[in-house]
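Asker: Below: sequence and its predicted model.
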Amino acid sequence: MLALSHEAGFKTVTAISERRHEESAKEETKSPKEILHLEALILFSHNKKDEALKLLSKESLDYTPAWMQERPDNIQDFFDKMTIALLSSKPQKLAFLGLFDSLGIKDANQFLDEISKAGIEKDLAIKKQLLEVLKTYETHKLSENELISYKIFLWFLENEAASEKFCFHPFRINQLNGTLQNLMEAFTEFHKLEVLEDFENYLIKLKALPHQVQEAMDLMSYQKTLRIIPPTMVLIKSANIAIEMASPVEENIFYKTFAEALKRGKFQDSSTWIAKLEAILKEKVIPIFEELKSHCLDLVKDSDWNSGASSLPDGKEYYASRLRFHTTTSHSAEEIHALGESEVVKIHKELRELLAEEGFSDENKSVCELLQLFGKQKNFYFSNDSVGREKCLQKFQAILDRSRVFFEDYFDKKPSYPLEIRPVPKEKEEGAPGAYYYQPSLDGTRLGSFFANLRNMKEMPTYLMPTLTIHEGEPGHHFQLALQSEINLPLFRKIGEYTGYVEGWALYTEKLAYEEGFFEINADKIGHLTDELLRAARLVVDTGIHHYKWTRDKAIDYLSFATGYELSASVTEVDRYFVLPGQACAYKIGQLKIMELREKAKKELGSHFDIREFHNAVLELGAAPLEILEEVIHDYISKIKKRKLSLV
C-alpha cells in the first residue's frame, strides 16, 4: 500500500487504513465509477456543471484520473482531492450537501455512513496522512488565498491528529445530535423523493439502517470497556427517541415520509411500494430500534447523572481539546469560567436598568426573579395549540422581513438563497434546542431552513423572537452560511463548520442589531440581553460541569438563577452541555473576538472605517479558526491603511 507522502505518491481516494495488510487496503479502494462520481462532484462545486456532466458521460469502468497516482503540483487540486478523500466515506454528508442529485447520480443516495470503531480509526488515519502531504507544499510559493486555505486545513488536520487519543470519547447515541438524529434527517430531510428511483434508493438505504444502528451499539459496548458511558439522562432520553423511532408502522416517521411522498407523486402500483416498506419496517427497522432502546436502558445501571468530561479517561485533557476544537482558541477552562462570571455580572446590570424602566425594580429581588416576573405577562405568549403555533411562525416571518430591510446598508454582499421558517419536527422536539438552522444545499435545490421548537409555547415568548430570528436567519446563520456556499472557495471551505466563527458571527449580529436600534421596544431589548446572558452563563456552566465537576443539579440551579429560565428550559440546556463538551463556550468567545477585531479596525482606520468592508472581510473568509480570522482582519486593516496613504 502506498503511504500518503511526497515521495511515495498520492492516493487519497483509496480509503487508506492505519497501515493494515495490503489485502484490507485493496478492499477499501474506491471503484472507478465512484471515483468518477466524486471527480464530477468537485467540478460541480466549482460551478462547472457542464464539465461535470460531460465527465459523467465517459465510460466509468475505464476512468482512472492522473491524480490517483501522483501528488498534485497545484495545491488547489490537492484541496479538491483531499476533500474527496474525506467525503468519500460520508454518503450522509454528501446527501446533506445536495450535490449528487443535481448531477443525476441517484445511486449515491443508497448508502449510510460507517460509524464503527474501524471506520473511526480509518478516518483518522486518512487525516493524519493528508497532513503529511499538506506539509510538503512550500508556503512561500502560495498565493494569498492559497495560503489562507493552507492554514485553515493545517489547523483542522493538526487538531484532529492531536485529539487522536480521544476519538472514542464522544457519545454517538445521544438526545441532541448523534446517530439517531442523523438517521432521522437522512430519511426525512435530505433524501429527495421525486422519481421512482428515489423511492427505490430509499428502501435500499432503509435496509442498511439496522447495520448502522448495530455499529452504534457495538461502539457503545466498546466504549464501556474504556469506561466511557453516557450520563444517565442521556441514555434515558436516547431510549425515548428510540421508542419513537420504533413506532408502529403507520405511525412511524419513515413510513409517513415515504407514503406521503408516494401519494404526492401519484405513481402507479403504489401499493407494491408500500408493501415493501412495511416489510422492511416490521422485519428490520422497528426491531433494531427496540433493541437500541433496551441497550440504552441496560447501560443505565452503570451510568451516572453527573458524569462530565472530567469523569472520562484523561478527562481534563479531553475537555481542553474540545475547548480548543470548538472555540478555536487556546483559552483555558479557568479563563473561560472567569470570563463567563464577569459577563454575567455586566449583563445583569444592564438588565436591571431596563427591567426598572418596565416597572420591575424591586432591589430586594435578584435579576433572575425580576426576569421571571417580567416573563409571566400573558401578552408575551401564543396559545399552546395549532393556532398559536401558526401565529408564532407568522411573527417570525414578519421579523425576518423587517430585518432584511433594516440591515440593507450594513452589508453589500448578500446570499441569493432564500430562507424558510419551519417548526421542529415532532419526533425531534424533546431533545432539540429552542431553534436551529440548516444551510441550503450547494446546488440551491434545498432552501436554508430556520427551525423553531414549538413543543411548548411557554418556552417561546415573543420578546425572545427578534433576537432568535437575527441569530438563525439574517444577518446571522443563514446570511453567513448561505453566502459561504456561494462564494468562490475550495469545497472544504464552503462546507467548513468552525463553531467559534459560525456561532460567534450569529451572536455578533445579535449585538449589532442591539447597538443599531433594531430592537425598538424595551421588551425586545430585554429579550436580547436575556439571550446574551444565556451565552455568558454557558461559559460558567460548561466549564463548571466538565472542568470543575459540577453536578447536574448544580448546573441547572446556576443556569436558572443566572438567566431566569424556567426549570424545563434549564434542564434541556444543561443536558445539551453534557453531550457536547466545550461547544456552548464557542458562542460568546467568537462574538467577543469579532467585536474586538471590529473595534481594532475602527480605532486604526478612523474615518476610513466602513462597516460594510469589515463585514466583507469577515464573511469572504468563510468559517475558519478565530486565530486565522484575526490574521485576515489585520491584513484588511493594513490594506485600507495603504489605500488611504495612496490618496494623500
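Answerer: Noted; the coordinates are in hand.
Asker: Going by C-alpha atoms from here, please, whenever you check contacts or count neighbours.
Answerer: Will do.
Asker: any idea how far Ile628 is from the residue nearest to Glu630 when sequence neighbours are not counted?
Answerer: The shortest distance from Glu630 to any non-neighbouring residue, by CA to CA, 6 or more residues apart in numbering, is to Leu597 (7.0 Å). Distance of Leu597 to Ile628, given as CA to CA, to the nearest Å: 12 Å.
Asker: residues near Lys276, how many?
Answerer: By other CA atoms under 10 Å, the residues close to Lys276 number 12.
Asker: separation between it and Ile288?
Answerer: When distance is defined by CA to CA, Lys276 is 18 Å away from Ile288.
Asker: Likewise for Asp610?
Answerer: Distance from Asp610 to Ile288, counting by CA to CA: 57 Å.
Asker: The two: which is more packed in?
Answerer: Counted by other CA under 10 Å, Asp610 and Ile288 do not tie: Ile288 has more neighbours, with 22 against 15.
Asker: May I ask which helix or strand encompasses the closest residue to the more buried one other than its chain neighbours?
Answerer: In this structure, Ile288 finds its nearest non-sequential neighbour in Pro210, 5.8 Å apart by CA to CA, 6+ apart. Using DSSP states H and E, Pro210 falls within helix 196-225.
Asker: Show me what that helix is packed against.
Answerer: For helix 196-225, the elements it packs on are helix 179-188, helix 270-280, helix 286-300, judged by 3 or more CA pairs under 8 Å, 6 or more residues apart in numbering; DSSP states H and E.
Asker: Format those as a markdown table; extra columns: distance to Ser88.
Answerer: A markdown table is the format used below for these (distance: least, CA to CA, whole Å):
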| stretch | distance to Ser88 |
| --- | --- |
| helix 179-188 | 16 |
| helix 270-280 | 27 |
| helix 286-300 | 27 |
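Asker: before we go on, here's another structure to hold up against the first:
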Amino acid sequence: MIAFTRRTLLAAGAAAAACPGWAAESEAARLDRFFAACFQRRVSRDPLSQTGLGLKSGMDRWPDTGEARATEDAAMARKELAELATFDQAALDPARRLSCAVFAYDGAETLKSYRWRGNRYPVCQMRGPQRTIPQTLINNHPIRDRADAEAYVARLIGVKPYLAGIVAGLERQAAAGVRPPAFSYPLVIGNCENLLRGAPFGGDGDSPILADFKGKIAGLGLPDAVHAKLVADAGAAMREGFGPGFRLLIDWLRASQAVMSHNDGVWSLPDGDAYYLAALELETTLPLTPQQVHQTGLEEVARIQAAMREVMKKTGFTGALPDFFRHVQTDPKFYYPNTVQGKAAYLDAMRGRIAAVEARLGEVMTRVPRGKMVVKPVEPWLEKSAGTAGYFAGAPDGSRPGILYVNTVEMRNLPRYALSSLSFHEGVPGHHLENAISQELTSLPSFRRHGGYTAYSEGWALYAEQLPYAMGLYDDPYQAFGQLSEELMRAGRLVVDTGVHHLRWSREAAVDWLDRNTANGHADNITAIQRYIVTPGQATAYETGKLKMMELRSQAEKTLGPRYDQRRFNDALLGNGPLPLALLDETMTAWIAGGGKPT
C-alpha cells in the first residue's frame, strides 16, 4: 500500500513484451511502453509485490523502509510525472488519455503522501510488521520447491534487520513528536507475542510461522535428510532472526508506553489540521472539507434511521428505534453460539449466501470474473486486534484464490441479521467481484488493473450490498435491517472520524455517539473508534464512494429513461478498473451521454 489509499501492487504488466524501438513507435505504443516500464520498476523495488507475482526474485527479502528509499520513491514519481508530460495527448485515444489522468493522479498522490509520511503511524493495531510479515509468509509465500523453502528461511533471518529499520523509523517519528495513541500499544504487543508462542520459542505446539513452514514443505516429497535440514534451518532462523527482530519491536513499544500519547485525534500531531485535510483528500479522492464530510454524515444517518424505522415496523416490534437496537443487541436468537460449532455454522452460512448471489449475478451485471474466493476465519494470532472481516485479493493468474477472512473470536460481533450484508460486501458482489474483474481487464495498463482507491473499492462494496435486494436475497425484515445497520455505521463514520480528528472529540465521546446512533454494540464501537483514530480519513471513504455511485446511477436512470439497464450501468462502473471518484464521475457521465451502451 502506497501511503493512504494505494493497495500493494500485486502483479507486473505483461504489456512489456518486446516491441519496436522508441523512435519508430506511435505515441500510443510509446505510452504503453512507458506505463509498463514504470510499473515494472516499482515492482522490482518491492519484494512483497514480487512475491504477489509469484516471481522467484525477491522471495528472500523484505522491503527497504528507510528514509532514503522514501526520498528515492518521491524523486522517481517526480521524474515519471515529468516524462508523462512529454506525451502528446491529442495523439492518444480516449482510453489512453484516461490512463494518463490516472497516472498523473497517482503520482501527485505519492508526493502528497511523501509530504506527510512522518505523521502516519507505520505500526499500530491496524497495520505494521506484526501483520505484514505473517500475512506475507502464510498467505502469499508459496513453497513449490526447495528454493522457495530456502527463500522462506532467508526471510525469517531477514526479519531482524527489517524490524530494526522500522524501529529506527519509529525513533525518528518519536523525536518529532509523533507516537501512536496509548490504546494501540498492548494490541500490537499482543500480536507480536502471539507470533513467538510455540516451537522454537517454547510452549505447546509449533509457532504459527513454523507450523506454516512445516505444512508447506510436507507435500514436496523431499528426501528425509533435506526435509530435516530445512526444518532445522527454519527453527534456527526463527531463533536468530525472527524472534530477536520481534523482541526488538516489543522492547521499543514497551519503552514508548512510558511516554505514550493520550491525544486521540491527529490534530495533536505536528501540523495536524493540515495533515487531516490531506488525509481526507487522499482517502476520498475528492477535495472535501471536514465540515462537508461531517454534515453529510449527519444527513445520511438521519435518512438511514428513517428507513430503519420502516423496516422495524415490518418485524412487528413496537417501540422507539433505540429500543429496537437494544433488542437486536441482547436477544440471543440473533447470534450464533460462541463455540467451535457455532463459528463453523456461521462461516457455512456465509458461503451459502455468497453462492446464492453468484447463481443470480447475471440479473445485475454481465461481467462475471473467473477468479475464485474462499471464506476462512481470521488466524488465532490476529483475532484480538483484527476487524470483523476483510478481503484479501487472489493472485491474478488464479493460482491463489481471494480470501474473505472473518473474525470469529467473539460471535456477539457477528449478528445473524448482518450476515447477508457482510457476505455481499466482502465477497460477491462486493470486494471479490470488483477486485477479480479489475485483474482481468487485460486491455488496461497493469498499474490500473492492480492499483486501487479506498473510495472506489469500498464505495463499490457498500453500493453492492444493495444489489441483492433486486434478487430477493434480503428475504426477511431483519436481513434488510442488517444491511441498513451496516450502511448506518458507514455513514456514522463520517461523523465520528471528523469528530475525533477535526472537532477534537475524545475517544469516549466518539464511542458514545456510535452507541446512541447505531445498532452496533459498545465493545464493537470501541474497536471501531480505535481503528478510525489510527487511520485518519480512511473510514470516510466508504460512504463517500457509495454516495457518488448512487448519484451516478440516479443520473443514468433520469437521463436514459427506458434505455437504462442496471446490468450495463454496473458493468460500466467496473469496466475501467479502480478510478479516483472525480475521474469515475467523468467517465460515467460520458457513458451516460453516449446512451449507456454495453462496455
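Answerer: That came through, no problem. As the structure is a prediction and not an experimental result, all values here were calculated from the model.
Asker: pretty sure the residue nearest to Glu630 of structure 1 is in contact with Ile633, am I right?
Answerer: Yes: in this structure, Leu597 of structure 1 is within contact of Ile633 by CA atoms under 8 Å, at 7.0 Å.
Asker: any shared contact partners between those two?
Answerer: Overlap of the contact sets of Leu597 of structure 1 and Ile633 (by CA atoms under 8 Å, 6 or more residues apart in numbering) is empty.
Asker: Which stretch of structure 2 lines up against the helix holding Pro210 of structure 1?
Answerer: With TM-score structural alignment applied, helix 196-225 of structure 1 matches the range 146-175 in structure 2.
Asker: same question, stretch 537-547 of structure 1
Answerer: Against structure 2, stretch 537-547 of structure 1 falls on residues 492-502 (TM-score structural alignment).
Asker: Next: stretch 321-332 of structure 1.
Answerer: Alignment note (TM-score structural alignment): stretch 321-332 of structure 1 is matched to residues 278-289 of structure 2.
Asker: Val188 of structure 2 pairs with which position in structure 1?
Answerer: By TM-score structural alignment, Val188 of structure 2 lines up with Ser238.
Asker: Can you report how many residues neighbour its match?
Answerer: 23.
Asker: wait, what's in contact with it?
Answerer: Counting by CA under 8 Å, 6+ apart, Ser238 of structure 1 touches Ile173, Asn174, Gln175, Lys293, Cys296.
Asker: ok, the last one touching Met233?
Answerer: No: if you go by CA under 8 Å, Cys296 of structure 1 and Met233 don't touch, sitting 10.4 Å apart.
Asker: Between the two, which is the more surrounded one?
Answerer: Using other CA under 10 Å as the criterion, Cys296 of structure 1 and Met233 rank with Cys296 on top: 24 against 19.
Asker: and the counterpart of that one in structure 2, what does it touch?
Answerer: Aligned counterpart of Cys296 of structure 1 in structure 2: Leu253 (TM-score structural alignment). Contact analysis of Leu253 of structure 2 by CA under 8 Å, 6+ apart lists Tyr185, Ile189.
Asker: how far away is Leu253 of structure 2 from Met549 of structure 2?
Answerer: Separation of Leu253 of structure 2 from Met549 of structure 2 (CA to CA) stands at 42 Å.
Asker: Kindly report the same for Asp476 of structure 2.
Answerer: 26 Å.
Asker: More neighbours: which of these two?
Answerer: The neighbour comparison of Asp476 of structure 2 against Met549 (other CA under 10 Å) goes to Met549, with 23 against 13.
Asker: so where does the more buried one fall, helix or strand?
Answerer: Met549 of structure 2 belongs to helix 541-560, assigned by DSSP H and E.
Asker: tell me the angle of the very next helix or strand once past that helix relative to helix 541-560?
Answerer: With elements assigned by DSSP H and E, the helix or strand that comes after helix 541-560 of structure 2 is helix 566-574. Angle of helix 566-574 of structure 2 versus helix 541-560, following axes from the mean of the first three to the mean of the last three CA atoms, to 10 degrees, is 130 degrees.
Asker: what's helix 566-574 of structure 2 aligned against in structure 1?
Answerer: The aligned range for helix 566-574 of structure 2 is 611-619, by TM-score structural alignment.
Asker: And the matching stretch, what's buried?
Answerer: Within stretch 611-619 of structure 1, the residues scored as buried using 16 or more other CA atoms under 10 Å are Ile611, Glu613, Phe614, His615, Asn616, Ala617, Val618, Leu619.
Asker: would you turn those residues into JSON lines with distance to Ala259 of structure 1?
Answerer: Listed next are those as JSON lines, based on distance: CA to CA, whole Å:
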{"residue": "Ile611", "distance to Ala259 of structure 1": "50"}
{"residue": "Glu613", "distance to Ala259 of structure 1": "50"}
{"residue": "Phe614", "distance to Ala259 of structure 1": "49"}
{"residue": "His615", "distance to Ala259 of structure 1": "45"}
{"residue": "Asn616", "distance to Ala259 of structure 1": "45"}
{"residue": "Ala617", "distance to Ala259 of structure 1": "47"}
{"residue": "Val618", "distance to Ala259 of structure 1": "44"}
{"residue": "Leu619", "distance to Ala259 of structure 1": "41"}
